[in-house]
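Undergrad: Could you work out the structure for the sequence below:
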Amino acid sequence: MNWSYRLTRIAGIDVNIHITFYLIVILGALQWGLSNGLAGALFGATLIVFLFACVVLHELGHSIVARYFGIQVREIILLPLGGLALMERQPEKPLHELLIAAAGPLVNVIIAAVLIPVVGATADLTVLNERGMVPGVTHTPSFTILLIWLVEANITLVLFNLIPAFPLDGGRILRALLAMFVGYPRATRLATIIGQSLAIFIGVFGVLSGNFILALVAVFIFFGASQEGREGKARTVLHTRCVGDAYNKHVLTLTIGDRLNKVIDYILTSSQRDFGVMQGQNLLGIVTRDEVLQALSTSSSPDIYAPDVYVQLVMRRDVTRVNATTPLDEVRQLMLEKHQRVVAVYDGETYLGLVSLEDIQEAFVVLSFLERYHESREKPTTTGGATPTTSG
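TA: Presented below is the predicted three-dimensional model:
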């Protein structure tokens, strides 16, 4: 089931909405409708829509600056807890990441700056309202109330997103600033530690003050920082090797004349899951274990014996190609973007083999241990504080 669908397209970027987003609209309508009737319900739903329009503009700020630096944005998706701009890759330069991260909150600053004078012009400045905000405003739905909520929301978005912790914009700004001096790997580690520390502080404060929403925010920040730390570690480690170092050089292959029976035998007698279908030295497509199982489970015709079906009838021809010199982190990112767990490795026009996400994960594990081994070898060691001497 597809849980999100396209809402609109702005500046060449698809804006998709998750189906659970409507829960927030319904909650907004209920909150205002309980005290203000049908008019309040309509106002509440409208308010939520406008609030998320500000979120879309926030994400567009990120997206437009990212595209300026040559980073394509696949989509913006609206979720119940906010928005997310999905970029094809991470910025390579700290300055680029800094500007991309700062662009979102800057949009909200501009929106608030535009709306505040409008609120001042439409509100009664002689009486303080019961909310203690802008004079002359009550809880009764009105145009001014709508503007006040939008001002509050945009200011909140700015302050919240500038918390220096992943996965918030402030965490990315912090990493970008640190990376200008200590490089991306160390900057990511430092930003992760700072973010987790802030999350613990916010969580403890939230629990002690009885503000459990704040405590939940702290949990979100802590796990978000942890995830970004792991992702940063993976990018750093995998960038040290090319895909030509990690693809499986000793694999079983198929020809267009082979049948599924042969693939089944290969699956039963080896740990291989993906098989290239060859015509001479040329790759025509691939057959995966999952595709074989699907062919067996969906073949219901009594006249067709599924294991006798030719592999060319079930193979996938749209195989993504990568050059053997491409860093592993870039290949991994490409596979995640295209939702393909296996790609073909080429040296120019010469087919070399296949590499899967599992292969890259295995490479990450081995390279991580290798990195720690080298780090331990480089650390100076002493024995009992004694200075080595030689005797003649």
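Undergrad: Please count neighbours and contacts with C-alpha atoms only from this point.
TA: Noted.
Undergrad: Report the central residue of the protein.
TA: By Cα atoms, centre = their mean, the chain has its centre lying nearest to residue 86, at 6.3 Å.
Undergrad: What about residue 298, how many residues nearby?
TA: Residue 298: 9 surrounding residues under other Cα atoms under 10 Å.
Undergrad: Which helix or strand contains residue 352?
TA: Per DSSP states H and E: residue 352 is located in strand 350-356.
Undergrad: The helix or strand that that strand is followed by vs strand 350-356, what angle?
TA: Of the helices and strands lying after strand 350-356 in sequence (DSSP H and E), the nearest is helix 357-378. Orientation check (axes from the mean of the first three to the mean of the last three Cα atoms, to 10 degrees): helix 357-378 against strand 350-356 gives 80 degrees.
Undergrad: Could you list the buried residues of helix 357-378?
TA: 357, 359, 360, 363, 364, 367, 368 (16 or more other Cα atoms under 10 Å).
Undergrad: wait, doesn't the first one sit right on residue 333?
TA: No: applying Cα atoms under 8 Å, one finds residue 357 not in contact with residue 333, separated by 10.0 Å.
Undergrad: ok, so of the buried residues of helix 357-378, who is nearest residue 64?
TA: Relative to residue 64, the closest of these is residue 357; by Cα to Cα it sits at 30.2 Å.
Undergrad: Another for comparison:
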Amino acid sequence: MKLFTFKKIDINFHLLLIPIILIMYFNNYMLEFIILFVVLSFHEIGHLIVAIIEDVKIREVNIFPLGAIIKFEYPLGIEPIKEIMISIAGPLVNLILFIISYKIYINFTGIILLDFFIEVNLILFIVNILPIMPLDGGRILRGILYIHGGFKFANKFTNIVGKISLSLLFLIGLLYVKDIFEIIILATMTIYLYKAAKVENEMAAFILTRGIGRKKKKLKNKSVMKTHFLIVLKGTELKSILDIILPNRYNIIFIIDNEGNFLGNISEECFFNGIIVNGVTENIETLLINSKK
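TA: Now for the predicted structure:
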């Protein structure tokens, strides 16, 4: 439910929050709920502050029973370095809160539920830095790999690491659960993260396409952009080149033969149009021939 709009940002309130508050209140868990809600909200505020600094536009803020979730105007395909910075901010807030509260706990052990506050921040920090999409750690890993190896490589590698990490997390969790209720929670969390990661992986092509469109807009506005040059042998399939296309750079592809003779070059736009028309298994020289017609 939409509450109001602040500086073109929609502030939404989930109706499920009302019965959750009532349940917590009548079961004497209100203080724990407030602490959890506040900690999760601070986590998202960390993301929010860095997003504002990095000039990433925010579309809406959703207030859920377990905190607030921020949606950006470009939720898919944010510039990698900005995605890394924004993703780091949330866990960093939890780490700072953990350190401060732990030092206070050492000197003032009588503060009510301070130990719970410490535990919540530590758990949120550890869980969120795991290299699993769509957790912050997964986004950080994907962003780093994206910068150095292109989006397709980054997405594929992050997906593999995420599945391994998620499996290990589930197995380790089984060693510590004490009853069937905790097993259900662990299994539910694992299934949710697995499905969320699968959705992220399936959206890879759309993310890449969105990034290309944004780059063209950026080039038009600023009239200049850093360039990434690729040297490719004739006969190379387009899908192999796609793996090393870099974000935030205008990619220009030079084609040479087996003796190293220069055959010509094609632009990034020509490359992606070639994928649309001919498919990813087409050879690069086909695009070069078509560009000369």
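Undergrad: How alike are these chains, TM-score-wise?
TA: With the length set by TM-score structural alignment, normalised by the length of structure 2, the two chains reach a TM-score of 0.64; 224 aligned residues with a Cα RMSD of 3.5 Å.
Undergrad: ok so, going back, now do the strand holding residue 352 of structure 1: which elements does it pack against?
TA: Helices and strands touching strand 350-356 of structure 1, by 3 or more Cα pairs under 8 Å, 6 or more residues apart in numbering; DSSP states H and E, are strand 274-279, strand 282-288, strand 342-347.
Undergrad: got the angle for that strand vs strand 282-288?
TA: Counting by the same axes, to 10 degrees, strand 350-356 of structure 1 points 10 degrees away from the direction of strand 282-288.
Undergrad: Same list (the helices and strands packed on strand 350-356 of structure 1) but as a markdown table, adding mean neighbour count and distance to residue 298 of structure 1.
TA: Shown next, in a markdown table, are these (neighbours: other Cα atoms under 10 Å; distance: least, Cα to Cα, whole Å):
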| stretch | mean neighbour count | distance to residue 298 of structure 1 |
| --- | --- | --- |
| strand 274-279 | 21 | 20 |
| strand 282-288 | 20 | 16 |
| strand 342-347 | 20 | 23 |
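Undergrad: could I get these as JSON lines with distance to residue 230 of structure 1?
TA: Formatted as JSON lines, these follow (distance: least, Cα to Cα, whole Å):
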{"stretch": "strand 274-279", "distance to residue 230 of structure 1": "27"}
{"stretch": "strand 282-288", "distance to residue 230 of structure 1": "29"}
{"stretch": "strand 342-347", "distance to residue 230 of structure 1": "22"}
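Undergrad: For residue 71 of structure 1, find the nearest of the ones you listed.
TA: Using Cα to Cα, those put strand 342-347 closest to residue 71 of structure 1, at 21.9 Å.
Undergrad: equivalent range in structure 2 for that closest one?
TA: Using TM-score structural alignment, strand 342-347 of structure 1 lines up with nothing in structure 2.
Undergrad: ok, the residue mapped onto residue 109 of structure 1 from structure 2 - contacts?
TA: Residue pairing (TM-score structural alignment): residue 109 of structure 1 is matched to residue 95 of structure 2. Shown in contact with residue 95 of structure 2 (Cα atoms under 8 Å, 6 or more residues apart in numbering): 121, 122, 125.
Undergrad: Give the buried residues for the strand or helix carrying residue 261 of structure 1.
TA: Element membership of residue 261 of structure 1 [criterion: DSSP H and E] is helix 260-269. By 16+ other Cα under 10 Å, the buried positions in helix 260-269 of structure 1 come out as 260, 261, 263, 266, 267.
Undergrad: likewise stretch 72-83 of structure 2?
TA: Buried-residue list, stretch 72-83 of structure 2, by 16+ other Cα under 10 Å: 72, 74, 76, 77, 78, 79, 80, 81, 82, 83.
Undergrad: As CSV, the residues you listed with distance to residue 186 of structure 2 and secondary structure would be great.
TA: CSV is the format used below for the buried residues of stretch 72-83 of structure 2 (distance: Cα to Cα, whole Å; DSSP: H, G, I helix; E, B strand; the rest coil):
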residue, distance to residue 186 of structure 2, secondary structure
72, 29, strand
74, 31, coil
76, 28, coil
77, 30, coil
78, 31, coil
79, 33, coil
80, 31, helix
81, 32, helix
82, 32, helix
83, 28, helix
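Undergrad: Quick check: the farthest pair among those residues?
TA: Maximum pairwise distance among the buried residues of stretch 72-83 of structure 2 (Cα to Cα): 15.4 Å, between 72 and 81.
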